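okay, predicted coordinates and the sequence, questions at the end:
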Amino acid sequence: MISYEPFFDTMKKKNISSYWLIMHGLSKGTYESLRKGKPCSTVTIDRLCTLMDCDVPDIITFKKD
């Protein structure tokens, strides 16, 4: 199972709000999908890494069910 828990941890560590991400190009729908743990594209992961100046493991992790 893919988890976005690192994404929210990274947001907190970098003091980045959902409002900031949305104002810098992330759609509200995409943010809500991440919040609900729904799948997202590698394009979205790339965008988040660019916006937040971080690496993929700072956004997602794999957890065995």
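Perfect, thanks for sending it.

going by C-alpha atoms from here, please, whenever you check contacts or count neighbours.
Fine.

name the residues that touch the lengthiest helix in the chain?
Longest helix of the chain, by residue count under DSSP state H: helix 42-52. Here helix 42-52 makes contact (CA atoms under 8 Å, 6 or more residues apart in numbering) with 11, 14, 16, 21, 24, 26, 55-56, 59.

mind running it again at 6 Å?
D55 (CA atoms under 6 Å, 6 or more residues apart in numbering).

and the comparison structure, right after this:
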Amino acid sequence: MHVITFSPLWQTLKDRGITQYDLLNKYEMSRGMLDNLKHNRSITLNTLNDLCNMLDCNITDIIEYKKD
């Protein structure tokens, strides 16, 4: 089974001192999107692009691909 997770995102946020509260209020992320990220649900490439721009980071700072 192959799995894509958002584990790196949480470390990237921690390294930058950004909280989930900040994502919702400062960066105006929807609660639904935050919930999708927290539960490793599907997001669009547009959202991934927005996150990279928002956090000034690379895709690998947000997602990780794991192969079993």
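Structure received. These figures come from a predicted structure and were not determined experimentally.

what's downstream of the longest helix of the first structure, the next helix or strand?
Once the chain leaves helix 42-52 of the first structure, the next helix or strand it forms, by DSSP states H and E, is strand 61-62.

what range does that following strand cover in the second structure?
The aligned range for strand 61-62 of the first structure in the second structure is 64-65, by TM-score structural alignment.

quick one: that stretch to the first structure mean distance?
Average distance, stretch 64-65 of the second structure versus aligned residues of the first structure after superposition (mean CA distance after the TM-score superposition for the first structure): 0.7 Å.

could you check how far that stretch is from the centre of its chain?
12 Å (CA atoms, centre = their mean, to the nearest Å).

kindly report the same for stretch 1-18 of the first structure.
6 Å.

what are the buried residues along it?
Neighbour counts over stretch 1-18 of the first structure (16 or more other CA atoms under 10 Å) mark 4, 7-8, 10-11 as buried.

first-to-last residue distance for stretch 50-68 of the second structure?
Taking CA to CA, to the nearest Å, the first and last residues of stretch 50-68 of the second structure lie 29 Å apart.

tell me, the longest helix of the first structure lands on which residues of the second structure?
So helix 42-52 of the first structure sits over residues 45-55 in the second structure, by TM-score structural alignment.

can you tell me the closest non-neighbouring residue to the aligned partner of R16 of the second structure in the first structure?
Aligned counterpart of R16 of the second structure in the first structure: K14 (TM-score structural alignment). In space, and not counting its chain neighbours, K14 of the first structure is closest to M52: 8.0 Å by CA to CA, 6 or more residues apart in numbering.
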